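Colleague: Here is a sequence with its predicted model. Questions after.
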Amino acid sequence: MSRIKDEMFITFNDVMKWFNAGDAMMQYRPANGGWTIAEVLEHITLTNFYLLLLIRKAALKSLQHSMENDYRDMLQSYEFDWEKMQVVSNRDAADWTTPEQMIPSGTVAAGDIKATLRRQLVECLGLLDDLKKGEGVLQTTMMNVYGLGKIDVYQHIYFLVQHTKRHIGQMRAIRNEFEENNLATQRFTHDRNPLSIVA
């Protein structure tokens, strides 16, 4: 699935750029009381951790099934529903409560979060390589979020990518608010500067 790999590289590369945002922006808390950019990045790693538990298990079962079954006919009729999976990246598509174990603590160092993201990317790429002959279609997992239903291993990995994209959108919104507030503060400070008095 070269398209999944391509999107994964682009998405993770985009995420890594946010570590250069600067401490003030990284720690800025939006007016709605939501997560900071640093917390969003931590949340991505936490969600990836739990998604990868399921993906890893499903990948192993897929490989086992592939040794026991001839799945060539299944591959010939297989179609990946890209549009169905891309709804996950849309922040307005659904409103759902974040599980407690995926709520960021806000205490993890940026360097540790970045290192975890790199390890998770390597693992995802490794799983796709392990399933390069189409084995991933042989095992499905129920995904209740967004009403996706049963998804195979490839779709599950793509879900991880789309979830990350969703939060890139969130970080962009936080950055925009931060920059707007900074401009407003600068204007306010400028307005308060005393006028020079001409004698």
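Modeller: Here it is on my side, so go on.
Colleague: contacts and neighbour counts: CA atoms only from here.
Modeller: Fine.
Colleague: centroid residue for this structure?
Modeller: residue 164 (1.2 Å; Cα atoms, centre = their mean).
Colleague: is it fair to say that one lies in a strand?
Modeller: No: judged by DSSP: H, G, I helix; E, B strand; the rest coil, residue 164 forms no part of a strand; its state is helix.
Colleague: now it, nearest residue through space, not along the chain?
Modeller: Of all residues not flanking residue 164 in the chain, residue 44 sits nearest, at 6.3 Å (Cα to Cα, 6 or more residues apart in numbering).
Colleague: who touches that neighbour in this structure?
Modeller: Residues near residue 44 by Cα atoms under 8 Å, 6 or more residues apart in numbering: 163, 164, 167.
Colleague: Please determine how far the last one is located from residue 69.
Modeller: Separation of residue 167 from residue 69 (Cα to Cα, to the nearest Å) stands at 39 Å.
Colleague: Neighbour count: those two, which is higher?
Modeller: Between residue 167 and residue 69, counting by other Cα atoms under 10 Å, residue 167 is the more crowded of the two (20 against 9).
Colleague: which one is residue 30 nearest to, not counting chain neighbours?
Modeller: That would be residue 174: by Cα to Cα, 6+ apart, it lies 6.2 Å from residue 30.
Colleague: Put this next to the previous one:
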Amino acid sequence: MKRFSTILMSLLLIGGMALQAQTKITKEERTAAIKYLKDTENEMMKVLKGLSDEQLNFKPDAGSWSVAECLRHITISESSLWANFVTGAMATEADPSRRSEVQMTDEQIMGVIESREQKVKTFPPFEPENKTESVKEVIKEFKSLRAEHIKFMKKTDADLRNHYGTLPFGTIDTYQAVLFMAGHTKRHTDQMKEVMANASFPKQ
């Protein structure tokens, strides 16, 4: 009986350790998220490089955003999305029982947010007019935020898959929230490119 109890306890311990290991993101997931964060930042910085004030503030029409306004919106979102869907989500207890609520794959999340086919009006707190600093200062803020987020993804052992947030299209887990945030940068970098492709965009 004593030997049986010892074996049982060992199995329970091993099982508990295995369950704990499953709550951590994989090496591949960590690498993919970090790459996505870096790539989307680098792409945006490449687009912004060398633009004059006239180019940064050009609008194709009254209802469109300028390149500078896209940047301001991206930076507001970088801070808010992280606060609400990462920091805020991680403040609650992990809940594996809710996994079935997450219906979309990582790839689908990235596809939805990157796509420019369906235009969506942003919520008032995310409007570019809420950030009045100079473009140079906004770039500095964005780079600082993104560096913090990359650092987090490099080091975290948090259970990102069993914390959740809710978006208009459904429930996502915290790992997907990081992908969503990076994809959001890609979405509006593409919007910058659309502005710059306008026939009336100022020449250098």
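Modeller: On my side now, so go ahead. Just so it is clear, the structure is predicted and the values come from calculations on it, not from any experiment.
Colleague: tm score of chain vs chain?
Modeller: Overlay of the two chains. TM-score (TM-score structural alignment, normalised by the length of structure 1): 0.73; 165 aligned residues with a Cα RMSD of 2.5 Å.
Colleague: Quickly note the distance from the equivalent of the residue nearest to residue 164 of structure 1 over in structure 2 to residue 143 of structure 2.
Modeller: The equivalent of residue 44 of structure 1 in structure 2 is residue 74 (alignment by TM-score structural alignment). Using Cα to Cα, we find residue 74 of structure 2 at a distance of 11 Å from residue 143 of structure 2.
Colleague: Which neighbours do the two have in common?
Modeller: With contacts defined as Cα under 8 Å, 6+ apart, no residue is shared by residue 74 of structure 2 and residue 143.
Colleague: how close does residue 175 of structure 1 sit to residue 4 of structure 1?
Modeller: Residue 175 of structure 1 is 27 Å from residue 4 of structure 1, by Cα to Cα.
Colleague: picking up where we left off before, could I get the contacts of residue 44 of structure 1 as TSV with distance to residue 183 of structure 1?
Modeller: Converted to TSV, those look like this (distance: Cα to Cα, whole Å):
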residue	distance to residue 183 of structure 1
163	31
164	29
167	24
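Colleague: I want to check these in structure 2. Which are still in contact there?
Modeller: Retained contacts for these in structure 2, judged by both residues aligned by TM-score structural alignment, their matches' Cα atoms under 8 Å, are 163, 164, 167.
Colleague: what's the counterpart of the second one in structure 2?
Modeller: This points to residue 164 of structure 1. Checking TM-score structural alignment: residue 164 of structure 1 goes with residue 185.
Colleague: Spit out the contact partners of its match.
Modeller: Taking Cα under 8 Å, 6+ apart, we find residue 185 of structure 2 in contact with 40, 41, 44, 74.
Colleague: top of these by neighbour count?
Modeller: Within these, neighbour counts (other Cα under 10 Å) peak at residue 74, which reaches 25 neighbours.
Colleague: Could you report the distance from that one to residue 202 of structure 2?
Modeller: Distance from residue 74 of structure 2 to residue 202 of structure 2, by Cα to Cα: 23 Å.
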